[in-house]
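Novice: turn this into a model:
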Amino acid sequence: MSVEKKIAVVIPSFRVRNHILTVISKIGPEVSRIYVVDDFCPEKSGEFVELNCQDTRVSVLRHLENQGVGGAVMTGYQAAIDDGMEIIVKVDGDDQMEPHLISNFVAPILAGEADYTKGNRFFDLEEIRAMPKLRLFGNSVLSFMTKLSSGYWDLFDPTNGFTAIHRDVAKHLPFTKISRRYFFETDILFRLNTLRAVVMDIPMDAKYGDEVSNLKVSKIVGEFLVKHARNLIKRIFYNYYLRDMSIASIELPLGVLLFLFGVIYGGYNWVYGLSIGATASSGTVMLSSLPIILGGQLILAFIAYDISALPSRALHKRISSFRKYSEKK
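Specialist: Okay, the predicted model is just below:
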């Protein structure tokens, strides 16, 4: 893979001074530019890189206040776009990721098969034994929640920060709306789905060293639940009512209404029957159970439709085709 492909790497830098130079040294010649984003790091990692790194591809970008990993990545994305880079890869600075895999992440995008690629540490069942059990469970739960909110049902390991994106897709992301902190990786998937971008998992091994995570699961569970629910509602509205209408647009509200009617009606009559010591009639039971069954079936039908509705044609290829057509006119 040649340098002419204009591949850039963005490295958010916050409390990774002990690892950042090692990460940079592992980045191969296929990469044209490296953006180290000092996210108001208390260890002054940006200054440390400038003083100790001789790689001419490296540019240090600084934040005057801490913006979180999302803010750092957006700063790197914008710099790469301004410099005319074609593919933008994001690698963490804690040396948990292997930069020699960059070619694997870039290849599907260059081939027109994907707009955005991300790592998946769960591909090899033998390798995930190295992952701490609590983190493994947490990732499984987060993956299911992300499937619901983002619409990418074929993806796993949503918090994986090893990613690559095509410039033309990055340009269309709402930089000011994307979550700036730990919800960033998940939120960007939701944004990509609203653009109908193709996202692909890239297998990689789990790697854990002496790095210290700044993420406290107990503090973000509630926040993540709220944001996932918000993104799910937005995605359904955007994809099934604002931009397009399909049979699924009818199945979901009808299914929810029937299900809720059955639950509320049945619950009310059950409580009422207990209070007077009477047994519900067969008609009452049918009138409550039938809507629940039908509603559940309609909701499952909507989910099946949603799973089958994954984007299949890369957005950047569509943008390129439209651009060529416009130039001919």
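
Novice: can we go C-alpha only for contacts and neighbour counts from here?
Specialist: Will do.

Novice: from the chain's centroid, how far away is stretch 47-57?
Specialist: Distance, stretch centre to chain centre, for stretch 47-57: 31 Å (CA atoms, centre = their mean, to the nearest Å).

Novice: quick one: buried residues of stretch 134-144?
Specialist: 136, 139, 140, 142, 143 (16 or more other CA atoms under 10 Å).

Novice: of those, closest to residue 5?
Specialist: residue 143 (32.2 Å; CA to CA).

Novice: in this structure the closest one contacts residue 160, no?
Specialist: No: assessed by CA atoms under 8 Å, residue 143 is found out of contact with residue 160, at 10.4 Å.

Novice: can you pull out the strands in the stretch 151-300 of the chain?
Specialist: Counting by DSSP state E, counting those that start in this stretch, one finds strands in the stretch 151-300 of the chain at the ranges 163-166, 199-203.

Novice: on that earlier part again, now the buried residues of stretch 134-144 in CSV, with distance to residue 179?
Specialist: Converted to CSV, those look like this (distance: CA to CA, whole Å):
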residue, distance to residue 179
136, 23
139, 19
140, 21
142, 16
143, 17
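
Novice: another for comparison:
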Amino acid sequence: MNTSPRVAVVIPSYKVIHSILGVLAEIGPEVSRIYVVDDCCPDGSGDLVEKSCNDARIMVIRHRENQGVGGAVMTGYRAAIADGMDVIVKLDGDGQMDPGLIPFFVSPILDGEADYTKGNRFFDLAEIGAMPKIRLLGNATLSFMTKISSGYWDLFDPTNGYTAIHRDVLRHLPLNKISRRYFFETDMLFRLNILRAVVVDIPMKARYGEEVSNLEISRVIGEFFVKHCRNFAKRIFYSYYLRGMSIASIELPLGVAMFLFGSIFGSCQWMNSISSGQASSAGTVMLSALPVIVGLQLILAFLGHDIRSVPSKPFHLLKRNRYLDAHASGVQDAK
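Specialist: Presented below is the predicted three-dimensional model:
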């Protein structure tokens, strides 16, 4: 009986006919199945793969309507789960991701160190120069927003789509609710945090050729900001009020209330002072400044707690241990 872990690769395919065959050729023997999801590609990338590749591991899945990169990945995920794959790697077909790194993405998951691994092109500072400056700035901005909304403060490079995930974690994610477009990568992190899954960065080099990215950060940053705010609010509610409470549950609302009161009250008094020409009293100044200072300290204390609360115990091992404990208990009862 072969008990070795089965690794699958999901490749969303849309306007990548000039590079996808090269990507497929580089995928090593450690991969058991390859799912190429033709997301209603106008260039017929699915047909190209079927005609040009004889690799028995490859399965082409077609969408009748374009569902976006997130929708294509979700389709591949469902197929991999149905086929009993243990670890599923998401790889783009544009040639920017080196398939030779697949073992490095899979190993932390199989070794029980992570539930989800994610590429980080910023790990080596010497490699950052290869990234276009506007993309670098956009990624830095999106990265900061992702840290706040997802709760994974130790991660970077949120738009990097080179990822791997354990099957048991994937099965507990609401795949039908995850964003279908470019936000799906950061939305995945939000959903993973709700599960308390462990996410680990994997250093990788950026490979940039003549391909043109379909993601224009200047166009999506406003949309991403709104969605990040929504996910942040949901995460705070789920983690600090619905699922459990701690001192941080009090620090955040109290800190925000005091900071806003001090800021608004102080601004009103400052404008009144300007219009009347009379200086505010020392008591008025203290009544404005003290809530701002104390409120800011409480907010910083909450952030410190949130940063220390990054998940550290892999979810798929906890689920497996609970199953084994329940099974062992059943065996003992039977005896």
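
Novice: before we move on, the earlier item: in terms of distance to residue 249 of structure 1, which of the buried residues of stretch 134-144 of structure 1 ranks first?
Specialist: Distances from residue 249 of structure 1 to these, taken by CA to CA, are shortest for residue 143, at 24.7 Å.

Novice: so which helix or strand takes in that closest one?
Specialist: Assigned by DSSP states H and E, residue 143 of structure 1 belongs to helix 133-150.

Novice: how big is the offset of that helix relative to structure 2?
Specialist: Aligned to structure 2 and superposed, helix 133-150 of structure 1 gives a mean residue distance of 0.5 Å (mean CA distance after the TM-score superposition for structure 1).

Novice: list of residues touching that helix?
Specialist: 152-159, 186-187, 189-191, 193, 228-229, 231-233, 235 (CA atoms under 8 Å, 6 or more residues apart in numbering).

Novice: distance of the residue nearest the centre of structure 2 relative to residue 156 of structure 2?
Specialist: By CA atoms, centre = their mean, structure 2 has its centre lying nearest to residue 189, at 3.0 Å. In this view, residue 189 of structure 2 and residue 156 of structure 2 are 11 Å apart by CA to CA, to the nearest Å.

Novice: neighbours around residue 291 of structure 1, how many?
Specialist: Using other CA atoms under 10 Å, residue 291 of structure 1 is surrounded by 22 other residues.

Novice: my bad, residue 127 of structure 1
Specialist: 14.

Novice: residues contacting it?
Specialist: Going by CA under 8 Å, 6+ apart, the list of residues near residue 127 of structure 1 reads 121, 205, 206.

Novice: which one of those residues sits closest to residue 101 of structure 1?
Specialist: residue 205 (10.4 Å).

Novice: need the nearest residue in space to the closest one, chain neighbours excluded.
Specialist: residue 121 (5.3 Å; CA to CA, 6 or more residues apart in numbering).

Novice: tell me how far that neighbour lies from residue 157 of structure 1.
Specialist: Residue 121 of structure 1 is 7 Å from residue 157 of structure 1, by CA to CA.

Novice: quick one, which of the two is more surrounded?
Specialist: More crowded of residue 121 of structure 1 and residue 157, by other CA under 10 Å: residue 157, with 23 against 20.

Novice: correct me, but the more buried one touches residue 123?
Specialist: No: with contact defined as CA under 8 Å, residue 157 of structure 1 does not count as touching residue 123 (9.5 Å).

Novice: what residue of structure 1 takes the place of the residue nearest to the centre of structure 2?
Specialist: Matched by TM-score structural alignment, residue 189 of structure 2 corresponds to residue 189 in structure 1.
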